[in-house]
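J.: just the structure for this:
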Amino acid sequence: MNNKRILYLIIAVVLVGALFVLFLNSGSEEPTAAKRKKVDYSSHDWKVDLSLDNKNPYGLYAFRELTIADGRFTEFNAVSDYNLLDSIVQLDSSMLMFIGMDLMLTDEEIDLVLESIDYGNDFFISAEKIPSYLLDQLMSEKALTYYPNKKAPHKINKKVYDMYYFYENDTLTEIWDLFNPKKLDTLTNVLSTIYGRPNYIEIEYGLGKVFIHLNPLVFTNVQLLKSDGKSYFKEVLLTLEQPKIQWLTFANFEAKPYSDKSTSFENNKSLLSELFKHPAFRWGFILAVFGVLLFLLFRSKRRQPIIPAVEDNKNTGFSYVDTLAGIYYNKEHGDKILKIMRRNFYSAVYDHFYIDLAKREDSKPIIALSKKSNIPTSEIEQLIKYLEVTTKVSDIFLSNTYKIQRSFYLKSGIWNEEIRQKQINSSVSIYRQKERALGTIGLGIFIIVLGFIFLSVSLGVGVLFWPLGIVGIVIGTRMLNTPAIILNPGQIELNPLFGKKVIILHENIKFIEEKGLNSLIYFKNGGKATLNNSQLDQKKIKALDHLKQRFKQT
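T.: Purely as a prediction, here's the structure:
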């Protein structure tokens, strides 16, 4: 091949690559001013992330800035290391503060906080989920209730401020958590109410006070940038007396529900769909295509006809269900989902109890259903009230309605014990981090492409790059497709990258200990196994918490 032909070949390859790049990037150009304005209000900006640095609608950036600017507080310290709790609780004139969806403090940490309050410090909590252990220490009985509505008039110091649940600048029905005033202790001081029921109370504990607010979303950016929200926030600050704020960042945990169905669906995703999501992976694919072209031009030779591989049939049932759910979710048709839930509920009641709730004219069918199912009429009426909501509903409202409906199915016997045990006994697979797996595969592809480039310039050392790249691809594929841990009802399966599978029976475990980023499993025979938590998928690692709590060292 002479120099002129090589030059023509290089020009052709560059043109093909340029056209390929333009094709891949044709849908990712910079948005215009009008499009950019629309992106500012896209759905992902409305995710609830109650962190102090989050400037999106449901962040706490405005809360921190307004609190500091108020001038009543001399210090505002955000503590992200839980090991510093022992030192924080010993400070004087301090207000321990937490705002989040879920207060994740252990019983020992709660005891330390209460001991600090007993000596004169205060504790401000605003969360939807508060540990039962803390409530048991502060109240004689459980007093939590809720009220679903779009509007929530917050009354404080004889002033009323209207609050709404916003999503994409639209008001939706929200479930507002409240206290039952009849179950509160007589010494409890009610500071704020919604529809006459307390949502913000003050409890004296020793020399200090505990302030509990059940609606953390009223302190987010989208609320504080409105006049009623800002005015209500100022009234709340007036109830706080301590000059130093110790913000418990480490106690803020955003729970993400785990679903076995989502795992089955994710395993059916194409690898190329993951590659094209990110520009870096897309460029890795381009380099791989160039490597294949160079191989075909310089080193390939057809030896035998290609025999197509026979693919196994796949169960796409979960994929079909998830696809339909995705269609409803993307188009935000929550009312249609609620309609399907209502229709399924009426059908299940009719098939099981022969009671037609859809055509009821009075309360007689509900009374009959209560007698047959042994469920109070109040619970049945509450479920029907939620299912028959006609206004636009939020995802949180749908989730809570489903929980109540599921509880009815289990209590009434529509779902039998066999189905319950099947859910309990199902296994949980925890994979390694997808980013590391894809990075390893990308590195292997890059090494192979580099070998092709060396061979194209007649450097024989390029042959050595092939096995290294193949090893990287094999390791990355194993990381992506093989679960690192499988949690079964009676045993744990560990699948290391190298070596045989290890099965650990629960009866052989002595205890499990957390040490840094590792989980150490100690056996009754004196041995131990190590789990590196940093290598596991952080979305699924919470499935280990129940096992760690069960075998916690005493």
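J.: going by C-alpha atoms from here, please, whenever you check contacts or count neighbours.
T.: Will do.
J.: same for the helix or strand hosting Ile380, what does it pack against?
T.: Using DSSP states H and E, Ile380 maps to helix 377-387. Using 3 or more CA pairs under 8 Å, 6 or more residues apart in numbering; DSSP states H and E, the elements in contact with helix 377-387 are helix 334-353, helix 364-373, helix 395-412.
J.: so how far is the first one from its chain's centroid?
T.: It stands for helix 334-353. Relative to the chain's own centre, helix 334-353 is displaced by 27 Å; criterion: CA atoms, centre = their mean, to the nearest Å.
J.: ok, now stretch 213-221?
T.: With CA atoms, centre = their mean as the basis, stretch 213-221 stands 19 Å off its chain's centre.
J.: what about that stretch, how long is it end to end?
T.: End-to-end distance for stretch 213-221: 17 Å, by CA to CA, to the nearest Å.
J.: next, the second sequence, to be compared with the first:
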Amino acid sequence: MNKTFKIYALIFIIILVILALLEVNKKEVTDWRKNFDVNQKSPFGLFIFNGEAKHLFKNNLKKIEQSPFEFYNQHKKEKHNILVVESEIDTESWYRIMDEVSKGSDAMLIVSNIPKEISDSIGYYDSTVSFEEQNVLKLTDKKFQNDFIKLDKFPSGRGFTYIKPNVEVLGKTVEKNNPEQANFIKAKFGKGNFYVHSEPLFITNYYLLKPGNIKYVQDVFSYLDDKETLWFVEGKTSESQFFMRFILSKPALKYAWWVFLGGLLLFIFFNAKRKQRIVPVIEPLKNTSVDFVKSIGNLYLQEGDFHDMMAKKAQYFLNKVRMDLLIDTQHLDEEFSKKLQLKTGKPIEMIHEAIALIKKGQDPYASVMKEDLEKMNKLLDEILK
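T.: Purely as a prediction, here's the structure:
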């Protein structure tokens, strides 16, 4: 295991430990954003309303994922209901809604703010009329006097500051320190009607889960006639097409993905440095002396000149004795034998036999056989070990 791999492994383990500690100590954080998203289960999402809407409208509800402008350019509808819940709608689409209402349709607008020119055409002005932390929504009709909703979390405080004479007030906001303010109105427009509610919080998850609040919601929508209702939810129900949406939607997979990216970045960072160029392999020079000696030896063997080879082997041996053992080789007598025996530790008989063969090799008139050469070569090599 090299040093670089150990560094990567250590960094990776440290990151995993940190993420584990963060996960263990993580506190659940509530998302209080007013997203009004039909897919969100956060307090101010519309997940519950989306699930109950079909029953509320007696299975006569159709969700439209186009803008009103695009939809009405492609479809011609008889009298119907229009539902808009806190959506960003372009001005041309508002005018198409007004055109449909003028022909006899009814529109329920549950919005905190729409373009001023549209609200002015309908017959009211809206603005923030209160900054109280709590208020109560109630309806003006006596048959609904026992149905109300208490807003105790982030009410918008929106209301209608000016209402034209032809506009009917259907609901109000009640506060302790402020006079009652209209928040739900009905405005006659051509052959149809606009129903505008300025506080969309009352249909969010947080308030629908509280006991008794569903009755207020049913009362509000009871003003619409029993006919087909088109709910324009452009940008709310369309699922994200991002290829990582599933991984990022699961906490465990999301953490794994970020750890993978972090490890990849660390790997790229540490490997971005320029590495040493590969050192080429240089073949060592061949020892041609050995090949030369082998060639000469083969030549002598082919010629069969064993006497000359013994003489040269004897000469080489005596030279080694003089240089390495510092023994005089001028006289190969008994004194020479004893000195050689003392310095090499070999048996005296072996030394005597070797000296006899050396002398035989030095004698130009001696008869030498191949066996003599082999025996002398073996003895001399053994003595010099």
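J.: give me the TM-score for this pair.
T.: TM-score for the superposed chains, counting by TM-score structural alignment, normalised by the length of the second structure: 0.58, backed by 251 aligned residues with a CA RMSD of 3.0 Å.
J.: what does the helix holding Ile380 of the first structure correspond to over in the second structure?
T.: Following TM-score structural alignment, the aligned partner range for helix 377-387 of the first structure in the second structure is empty.
J.: which residue lines up with Ser26 of the first structure in the second structure?
T.: Ser26 of the first structure maps onto Val17 in the second structure, with residues paired by TM-score structural alignment.
J.: whoops, Pro131 of the first structure was the one
T.: So, by TM-score structural alignment, Pro131 of the first structure is matched to Pro115.
J.: which non-adjacent residue is nearest its match?
T.: Excluding the flanking residues, the one nearest Pro115 of the second structure by CA to CA, 6 or more residues apart in numbering is Thr91, at 7.5 Å.
J.: ok, residues contacting the helix holding Ile380 of the first structure?
T.: For helix 377-387 of the first structure, the surrounding residues in contact (CA atoms under 8 Å, 6 or more residues apart in numbering) are Leu338, Lys339, Met341, Arg342, Ile366, Ile367, Ser370, Thr401, Ile404, Gln405.
J.: can you rerun that using 7 Å?
T.: Applying CA atoms under 7 Å, 6 or more residues apart in numbering, the contact partners of helix 377-387 of the first structure are Leu338, Arg342, Ile366, Ile367, Ser370, Thr401, Ile404, Gln405.
J.: angle of it against helix 334-353?
T.: On the basis of axes from the mean of the first three to the mean of the last three CA atoms, to 10 degrees, helix 377-387 of the first structure is oriented at 140 degrees to helix 334-353.
J.: give me the buried positions along helix 377-387 of the first structure.
T.: Thr377, Ile380, Leu383, Ile384, Tyr386, Leu387 (16 or more other CA atoms under 10 Å).
J.: Phe221 of the second structure versus the match of Pro131 of the first structure, what's the distance?
T.: From Pro115 of the second structure to Phe221 of the second structure the distance is 23 Å (CA to CA).
J.: repeat that for Ser121 of the second structure.
T.: Relative to Phe221 of the second structure, and taking CA to CA, Ser121 of the second structure is found at 23 Å.
J.: can you check Glu228 of the second structure too?
T.: 13 Å.
J.: more neighbours, the two?
T.: Taking neighbours as other CA atoms under 10 Å, Glu228 of the second structure and Phe221 compare with Glu228 leading, 18 against 14.
J.: about what we covered before: save the helices and strands packed on helix 377-387 of the first structure as a markdown table, and put in distance to Trp176 of the first structure and mean neighbour count too.
T.: As requested, these are arranged in a markdown table below (distance: least, CA to CA, whole Å; neighbours: other CA atoms under 10 Å):
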| stretch | distance to Trp176 of the first structure | mean neighbour count |
| --- | --- | --- |
| helix 334-353 | 19 | 16 |
| helix 364-373 | 26 | 16 |
| helix 395-412 | 10 | 15 |
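J.: so which of these comes closest to Ile453 of the first structure?
T.: Minimum separation from Ile453 of the first structure across those (CA to CA) falls at helix 395-412, 51.7 Å.
J.: still on that earlier bit, can you list the buried residues of helix 377-387 of the first structure in CSV and add distance to Asp118 of the first structure?
T.: As requested, the buried residues of helix 377-387 of the first structure are exported to CSV (distance: CA to CA, whole Å):
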residue, distance to Asp118 of the first structure
Thr377, 43
Ile380, 43
Leu383, 42
Ile384, 45
Tyr386, 42
Leu387, 45
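J.: all helices for the second structure, in order.
T.: Applying DSSP state H to the second structure gives helices spanning 3-25, 47-56, 68-74, 91-102, 116-122, 205-208, 213-221, 245-249, 251-271, 288-303, 306-320, 334-344, 348-362, 370-383.
J.: for those helices, which one sits closest to Pro155 of the second structure?
T.: Going by CA to CA, the one of the helices of the second structure nearest Pro155 of the second structure is helix 205-208, 11.4 Å.
J.: the first structure: matching residues for the closest one?
T.: Going by TM-score structural alignment: helix 205-208 of the second structure matches residues 221-224.
J.: and for that stretch, what's in contact with it?
T.: With contact meaning CA under 7 Å, 6+ apart, stretch 221-224 of the first structure is reached by Pro57, Tyr58, Gly59, Leu60, Tyr61, Ala62, Gly229, Lys230.
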